[in-house]
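A.B. asks: below is the sequence, then the predicted model.
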Amino acid sequence: MPTKLPKNYKPTSKEKYMCAKHKAYFKQMLFNWKKELIEQNNRIMFNDMDDNSASADIVDQATSVSGKTVEMRTVNRNKKLITKIDSAVNKIEEGTYGYCEETGEEIGLKRLVARPIASLTVEAQEKHEKQEKIFADN
């Protein structure tokens, strides 16, 4: 049976970490975010109202193509986020959500509220980014 949350519920550190309320809160947060991303993608994909690609004016054509490129980048970014959201929801169901994939430590409520798809603690994320920078610099 799903956990019912009070209207303005916010997870607190006074509660047991990743208790049923926390899981329900983040699951709802992730569901709402995914819904927004899908709606945004649908608006972009199915809204061809201001398509000037067939216009005789070269500037209008360039603006249209440039706009479409930005929109497609947004769609692709949203698709990647949706995949990460689905992964986070799976982790909630498996009982591993909120714990660092590298260290197993608690990620922390503040970080998860700010970035509900976070899979690493701040420290592990910084270490990961430093490693990426080292490889990028080589």
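C.D. replies: Arrived safely, thanks for sending.
A.B. asks: from now on I want contacts and neighbour counts done on CA atoms only, so please keep to that.
C.D. replies: Will do.
A.B. asks: in this structure, which residue is most central in space?
C.D. replies: Centroid check for the chain by CA atoms, centre = their mean gives residue 81 as the closest residue, at 4.3 Å.
A.B. asks: ok, structure two:
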Amino acid sequence: MSKADVLASEPEYRPRDDEPFMNERQLEYFRRKLQAWKDEILRESRETVAHLQAETENHPDLADRATSETDRALELRTRDRQRKLISKIDEALRRIEDGSYGYCEETGEPIGLARLDARPIATLSLEAQERHERRERVHRDD
């Protein structure tokens, strides 16, 4: 049995602040969380494609057609956002492999377990993210 299998067999493991940051158990926890998220998005995407293919009928009523086209456009926009999200998930999985996962891209400091658990694709610590958003607001107001 591999280390990953042993780690995965632990019931309801949750990373804790009192253990070494980004230890093997934590990395495996986040790897599984990211992979499950990606799998769910891909499953939903397949369902959407099947739904869009089934919904190719031509509606004789103009209002029905407009509603159908609006729904289709919304579905496609949602899929595009999810495609970008999958790219971010893949980047996070690569960071797990190269050892940089969990550390702020700006400061190199740990991002924090609570933030990573809530947003496993986070690349900035909370403080760095807030600075980034403040700069964005200032430049947007110009």
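C.D. replies: Thanks, I have the structure now. It should be emphasised that the depicted structure is a prediction, and the values quoted were computed from it without experimental measurement.
A.B. asks: follow-up on the earlier one: residues in contact with the residue nearest to the centre of structure 1?
C.D. replies: Contact analysis of residue 81 of structure 1 by CA atoms under 8 Å, 6 or more residues apart in numbering lists nothing.
A.B. asks: looking at structure 2, name the residue matched to it.
C.D. replies: Counting by TM-score structural alignment, residue 81 of structure 1 lines up with residue 85 in structure 2.
A.B. asks: repeat that for residue 126 of structure 1.
C.D. replies: Using TM-score structural alignment, residue 126 of structure 1 pairs with residue 130 in structure 2.
A.B. asks: could you say which helix or strand contains its match?
C.D. replies: helix 126-141 (DSSP states H and E).
A.B. asks: so which bits of that helix are buried?
C.D. replies: Within helix 126-141 of structure 2, the residues that count as buried by 16 or more other CA atoms under 10 Å are residue 128.
A.B. asks: can you tell me the mean distance of that helix from structure 1 after alignment?
C.D. replies: Compared with structure 1 after fitting, helix 126-141 of structure 2 deviates on average by 1.1 Å (mean CA distance after the TM-score superposition for structure 1).
A.B. asks: circling back: and the residue nearest to the centre of structure 1, which of the three is it?
C.D. replies: State at residue 81 of structure 1, reduced to three classes by DSSP: H, G, I helix; E, B strand; the rest coil: helix.
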